[in-house]
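Asks: Sequence and predicted structure are below.
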Amino acid sequence: MSSNKAKACYTYEAALEAAVKMENDGFRSYLEAMRKLKNKQARLVLKDAALDELEHKHALERALVEGTIEGEHAMERPVPTMNLDYVLHQKELSPDADARQALAFAIHLEKHAIDFYQKMMQGCEGAPMAKLFEKLLNDETRHLQELEDMYERHFMAEN
């Protein structure tokens, strides 16, 4: 049944509702993790990521009201990423997690959003909705690249 669901294309409104739910789930994951972390820098990493999710959610909700993504803010092309989620194995955070672990957690959550939008885009291939999901996917790749760049700057050996 889930394979049929992945291949289904949504109406514009249903697609936006699904995206709002996914963004809200990401926001809630960040919020829950922030509440249990003791390390201030780790909380700050997640705070910035949570605020990005909130911005996405609000843009999608505005699109439900206005009938279009505001100013077509989403990007036209995907941004290449390093795929650090395959190297970093931080999927849950303990209260003692540091900023590196929080960043790895955020990278995994962004990768989840990318996977979601890729599946939605593929399910709507050839339909007008595919373009919306492509733009949302491209915007998520930008967020993932920003997180990976931060990880590289602060935590990779050559730096």
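Replies: Structure's in. What do you need? Numbers count the residues shown, from 1 in each chain.
Asks: From now on I want contacts and neighbour counts done on CA atoms only, so please keep to that.
Replies: Fine.
Asks: Identify all contacting residues around stretch 118-131.
Replies: For stretch 118-131, the external contacting residues (CA atoms under 8 Å, 6 or more residues apart in numbering) are 6-12, 15, 132-134, 137.
Asks: try it again with 10 Å
Replies: 3-13, 15-16, 18-19, 76, 112-115, 117, 132-138 (CA atoms under 10 Å, 6 or more residues apart in numbering).
Asks: Would you mind checking the residues you listed for buried ones?
Replies: Using 16 or more other CA atoms under 10 Å as the burial test, these include 9-10, 12-13, 15-16, 19, 112-114, 117, 132-138 as buried.
Asks: quick one: which of the residues you listed sit in helices?
Replies: Judged by DSSP state H, the subset of the buried ones among the contacts of stretch 118-131 located in helices is 12-13, 15-16, 19, 112-114, 117, 132-138.
Asks: Take this one as well and set it beside the first:
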Amino acid sequence: MAEQGDVCYTFEAAIDMATKMEDEGFRAYLAALRIVKDKAAREIFKEAALDELEHKHQLEKTLIDGEMKGGEGLHQPVPTMNLDYVLAKRELRPESDAREALAYAIHLEKGSIDFYQRMSKGCEGAPMSALFKKMLADESRHLQELEDLYERHFMAEN
């Protein structure tokens, strides 16, 4: 996805950009599923791909409805450990394991968070700002779940 500055687009253009970003995430996870053989790694990518499809579906419904429905609970990003700074994003191989799969997924989710942060900041005060904040919160929750899983299984103190 091309870099955007702190600008806001029309409602439809902003949703289209977000939909494309979610589709790119889905395609990245789908490609990862076609590469790795490890059962745990495949499960990580399968769940992440399904999450991206759900986001894309929510965004497409938003185009029809003119607003995002549901999800009233979580509108603030949750804190994460920022493991993307310490984990290398490596090219996936057929023998990539769950540890490498989690690192890969953490980096993809961080990219989504960065996108929604830019969009919500650029659209501050516009009607779609709330939508991007909700998507940012949801993506941060996904990242937190991936980081928690990584911590439970792969960090030294555990």
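Replies: Cool, the structure landed. Everything quoted here is computed from the prediction, not taken from an experiment.
Asks: returning to that earlier point: if we take the ones in helices among the buried ones among the contacts of stretch 118-131 of the first structure, which one ends up nearest to residue 33 of the first structure?
Replies: Using CA to CA, residue 112 comes nearest to residue 33 of the first structure of those, at 16.1 Å.
Asks: mind listing what the closest one touches?
Replies: 22, 26, 85, 106, 118, 140.
Asks: Turn those into CSV, including distance to residue 93 of the first structure.
Replies: Output for the contacts of residue 112 of the first structure, formatted as CSV (distance: CA to CA, whole Å):
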residue, distance to residue 93 of the first structure
22, 20
26, 14
85, 15
106, 10
118, 26
140, 22
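Asks: ok, residue 148 of the first structure - contacts?
Replies: 81-85, 103-104, 106-107, 142, 154.
Asks: again, only using 7 Å
Replies: 82, 84 (CA atoms under 7 Å, 6 or more residues apart in numbering).
Asks: how close does it get to residue 15 of the first structure?
Replies: When CA to CA, to the nearest Å is applied, the distance between residue 148 of the first structure and residue 15 of the first structure equals 28 Å.
Asks: how much space between residue 37 of the second structure and residue 138 of the second structure?
Replies: 28 Å.
Asks: Which one of those two is surrounded by more residues?
Replies: More crowded of residue 37 of the second structure and residue 138, by other CA atoms under 10 Å: residue 138, with 21 against 15.
Asks: Disregarding residues adjacent in the polypeptide, which is nearest to residue 85 of the first structure?
Replies: residue 108 (5.6 Å; CA to CA, 6 or more residues apart in numbering).
Asks: From the chain's centre, how far out is the helix or strand hosting the one you found? Work that out for me.
Replies: Using DSSP states H and E, residue 108 of the first structure maps to helix 99-123. With CA atoms, centre = their mean, to the nearest Å as the basis, helix 99-123 of the first structure stands 5 Å off its chain's centre.
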